[in-house]
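K.L.:
predicted model and sequence follow; I will ask about them next.
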Amino acid sequence: MTETLAGRPPAEIASPPHPQRVAIIDLDAISENVATLRAVARSGELMTVVKADGYAHGLVPVAQAALAGGATRLGTAVLEEAFALRDAGVTAPVFSWLASPGTDYAAAIRQDIELAAYGTDQLAEIVRGAEAAGTPAVVHLKADTGMWRGGAAPTDWPELVAAARRAETDGLVRVVGLWSHLACADEPGHPSLTAQLSVFEEAAEIARAAGLRPTLRHIANSAATLALPESHFDMVRPGIATYGINPIPVEHRAGMPRLRPAMTLAGAIVQTKRAPAGSGVSYGHTEVLQQETTLAVVPLGYADGVFRSASGTGQVQVGGGRYRVTGRVCMDQFIIDVGDDPVTAGDRVILFGPGDDGEPTADDWADAAGTIPYEVLTRIAARVPRVYRGSGT
């Protein structure tokens, strides 16, 4: 007989009723969100942004679900993400836009990864990569239209466009895209929106006058896809909305389609105990109990992505009840005060999910931590197992 712990046979070792920590990813929600965004967009194409490991949902599963939902292209921040997609067998067009000097552009060009050029120096490196690869680089030229992050400033744009046209004439690049970023797309009516779109249109006209004929002008992120149709041009580029988060303030969402959050972060209570009034809870005793109560330990902490800044404010769901984080969030765990409710070790605890059954959402945790839901999602650590549901098709 095969024996295991303490000499007991396998049949006598009970499986835990719920995982200690888990991020459940609904792939069908991702596909449905992409289909919804594709229906909203006035443009012909939709690039799903899958950077940061698919906003911590899983790079390859998200990419596959997005393509199944109607995405025509995929976007990554760094080349490592683009290479990972190719290694996984993804053949759809992939655009990668953030690279430092000395990047091995030849490797990217050989794998048919589309590249961003922010200025003439970077374009020159891409051209050398194309010469080494023996095939033209596919390039999107980035115009800085007023965010003052990446891209060519208006004074430098004509020089970048002229250099790109020379490289295209030499057969070393194909300029397929012109693009930019909006600074305040999640603030409907902000004056910068009109100003940036005007600069972008001027940049496109300068490129056209120089002889470039890109087919993809793109500036719309999730917020602009949902709320600024005049920004859709040839392609939209949603990120956070893919994962079910609407970045537009609630008071401006009238008439917008509903998106479904794709991630549920959950775990299991590992211990409960009665604590008397006057007990200090967790590190620093930042909270002292006013009355006798039951405390429950949740086995997720800031090493898993739970915000320490949500100490005393974040809420979770156990059974049908909502309970507040009591005391400081620790590295691997935190405590909730469940009063006299019948909560026991092994019970499922939900930190956030779609909100269908009254559980907190990523937006709720963002409010509690004083941040944005983007950070709530992307902070979920690799040590939290991902479990995928649905086919994403």
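P.N.:
Structure's in. What do you need?

K.L.:
could you use CA atoms for every contact and neighbour count after this?
P.N.:
Noted.

K.L.:
okay, strands next: where are they in the stretch 51-200 of the chain?
P.N.:
For the stretch 51-200 of the chain, strands defined by DSSP state E, counting those that start in this stretch occupy the ranges 73-76, 94-96, 113-117, 137-142, 173-179.

K.L.:
comparing those, which comes out most buried?
P.N.:
When you average the neighbours per residue for each of the strands of the stretch 51-200 of the chain (mean count of other CA atoms under 10 Å), strand 137-142 leads with a mean of 26.

K.L.:
for the stretch 251-393 of the chain, which segments are assigned as helices?
P.N.:
362-369, 373-378 (DSSP state H, counting those that start in this stretch).

K.L.:
residue 339: which of those is closest?
P.N.:
helix 362-369 (21.1 Å; CA to CA).

K.L.:
let's bring in a second model and compare:
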Amino acid sequence: MSAIVPPAPCRAEIDLDAVEHNARVLVRHAAGARVMAVVKADAYGHGAVPVSLAALRGGATALGVTTIAEALELRSAGIDAEILAWLYQASDDVRAAVEAGIDLAIPSPAHLDTVLEAARRTGRRARVTPKLDTGLNRSGILLEDWPNILERLVAATAGGLVEVTGLMAHFAHADDPGNPVIDQQVARLHECVAQARARGLECPVNHHANSAATLTRPQDAFEMVRPGIALYGLDPVGNLGADLVPAMTFSADVLMVKRLAQGEGVSYGHTWHAPHDTTVALIAAGYADGVWRLLSGRLDVEIGGRRYPNVGRVCMDQFVVDLGSDAGTTVRAGDTAVLFGTGAYGGPTAAEWADELGTIHYEVVTAVRGRASRNHVLRGRRAADHSGTGIGEQRGSAR
């Protein structure tokens, strides 16, 4: 009989009902436009396959990823929804994507060459979405190159090599809803769509809007929106008050509780000394798991409905929190410390971490890694409501 391996001492719990709820919120804000749920980077660290299924249950009709490998992972899991991949090398062999019915963005003339060759070699018509650079000045077809690429797309469509699903672009300032650059970008994409339709390309589903634009500028939805961070319950602007529920709760075990005398130093370098006799707890997560060392002395955890501050440096595997002189009677080894989550009980959130780090909450949730296990849960839902998903989702709380 083999020994039982203890569970991971830190974990990211993903509430799939929250993802589904957020998808429904985004569908309402899209005001009739279709919703493409962006599940790139393993669904922003939340788990691409289960999150995709939850988003589709919530009303999304398409999925967006960056790489072809991400798209093929979803196909191999049995997901037959429309999937768009928009980041790959022009030198890549894209035949597997074409054969799997993956929509491919076309950000340059060289990428079009690659996709046309794959269509010829597979004998299958490729579904393509020309990606225009309307002002982000990152990936995308330069507007000066668009007339030539449009001519080629018209010919390739007539020859049965491609189906142009629509045009796409990325906003540069969507998190600043009144920025005039947004209007300029929208006008440019409208112009490109009009030019394509004038040449006989239907371009039925065009899209520009990310989470921020979906929630603040419904007039710019075109035929589809591409929300990402809002799907995971995080406000893309910071003060929208949208009915979003954070889907990820990052937590860790309390490993040990111990008394500390006044003047004693804590953790490497003794950057903090106890100002009085106190009690501290050791938390089983560190920078190898996604607890940034830069947060040393700047983060709180929630244990049993109360917040406690980190003291001393965050280490690779653990950090210490100050429980105060009387908290040792209420906090025990084996308790759960919430590092960030929904903010329930006044607990910390990913947005708080982002503010402390001078970054965005996208980076915070995607940085959870290492030994942190990922547990997908469905809260308060009947098992029959999710039958047939085939992904082994847990029902009930893992906490």
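P.N.:
Alright, I've got the coordinates. It should be emphasised that the depicted structure is a prediction, and the values quoted were computed from it without experimental measurement.

K.L.:
now the TM-score, please.
P.N.:
In this superposition the chains share a TM-score of 0.92, using TM-score structural alignment, normalised by the length of structure 1; 378 aligned residues with a CA RMSD of 1.9 Å.

K.L.:
sorry, back to before: what's the closest of the strands of the stretch 51-200 of structure 1 to residue 293 of structure 1?
P.N.:
Nearest of these (CA to CA): strand 73-76, 48.3 Å.

K.L.:
tell me the helices and strands packed up against that closest one.
P.N.:
strand 45-49, helix 51-55, strand 94-96 (3 or more CA pairs under 8 Å, 6 or more residues apart in numbering; DSSP states H and E).

K.L.:
which bit of structure 2 covers that strand?
P.N.:
The aligned range for strand 73-76 of structure 1 in structure 2 is 62-65, by TM-score structural alignment.

K.L.:
the matching stretch vs structure 1 - mean distance after superposition?
P.N.:
Stretch 62-65 of structure 2, aligned to structure 1 and superposed, deviates on average by 0.6 Å (mean CA distance after the TM-score superposition for structure 1).

K.L.:
mind listing residues that contact that stretch?
P.N.:
35-41, 52, 56, 71, 81-86, 226 (CA atoms under 8 Å, 6 or more residues apart in numbering).

K.L.:
for stretch 212-219 of structure 2, same thing?
P.N.:
For stretch 212-219 of structure 2, using CA under 8 Å, 6+ apart, the contacting residues are 26, 29-31, 174-175, 177, 220-221, 225-227, 230, 236-237, 242.

K.L.:
select from those residues every entry located in helices.
P.N.:
26, 29 (DSSP state H).

K.L.:
filter the contacts of stretch 212-219 of structure 2 down to the buried ones.
P.N.:
26, 29-30, 174-175, 177, 220-221, 225-227, 230, 236-237, 242 (16 or more other CA atoms under 10 Å).

K.L.:
ok, those residues vs residue 45 of structure 2, which is closest?
P.N.:
For those, the residue nearest residue 45 of structure 2 by CA to CA is residue 230; the value is 13.7 Å.

K.L.:
quick one on the thing from earlier: derive a PyMOL selection command for the buried subset of the contacts of stretch 62-65 of structure 2.
P.N.:
Buried residues among the contacts of stretch 62-65 of structure 2 (16+ other CA under 10 Å), as a PyMOL selection:
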select buried, resi 35+36+37+38+39+40+52+56+71+81+83+84+85+86+226
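
K.L.:
for burial, what's the neighbour tally of residue 2 of structure 1?
P.N.:
Neighbour count of residue 2 of structure 1, defined by other CA atoms under 10 Å: 7.

K.L.:
cool, residue 159 of structure 1 as well?
P.N.:
14.

K.L.:
so what does it match up with in structure 2?
P.N.:
Checking TM-score structural alignment: residue 159 of structure 1 goes with residue 148.

K.L.:
how about the nearest residue to the residue most central in space within structure 1, chain neighbours excluded?
P.N.:
Centroid-nearest residue in structure 1, with CA atoms, centre = their mean: residue 55, separated by 2.7 Å. Closest residue in space to residue 55 of structure 1, ignoring its immediate chain neighbours: residue 378 at 5.0 Å, by CA to CA, 6 or more residues apart in numbering.

K.L.:
what's the closest of the helices and strands packed on strand 73-76 of structure 1 to residue 273 of structure 1?
P.N.:
Here helix 51-55 is closest among those (CA to CA), at 36.3 Å.

K.L.:
and for that closest one, what's in contact with it?
P.N.:
With CA under 8 Å, 6+ apart, helix 51-55 of structure 1 has contacts from 59-60, 62-63, 75-78, 81, 240, 243, 374, 377-378.

K.L.:
would you turn those residues into CSV with distance to residue 266 of structure 1?
P.N.:
Output for the contacts of helix 51-55 of structure 1, formatted as CSV (distance: CA to CA, whole Å):
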residue, distance to residue 266 of structure 1
59, 20
60, 22
62, 20
63, 23
75, 29
76, 28
77, 28
78, 30
81, 27
240, 21
243, 17
374, 18
377, 13
378, 16
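
K.L.:
could you point out the longest helix of structure 2?
P.N.:
From DSSP H, the single longest helix across structure 2 is helix 180-198.

K.L.:
what is the next helix or strand after that helix packed up against?
P.N.:
Once the chain leaves helix 180-198 of structure 2, the next helix or strand it forms, by DSSP states H and E, is strand 207-209. Counting contacts by 3+ CA pairs under 8 Å, 6+ apart, strand 207-209 of structure 2 packs against strand 224-225.

K.L.:
outside of stretch 10-22 of structure 2, which residues touch it?
P.N.:
46, 50-51, 54-58, 230-233, 243-253, 284-285, 289, 368, 371-379, 398.

K.L.:
of the residues you listed, buried ones?
P.N.:
By 16+ other CA under 10 Å, the contacts of stretch 10-22 of structure 2 give 46, 50-51, 54-58, 230-233, 244-253, 284-285, 289, 368, 371-378 as buried.
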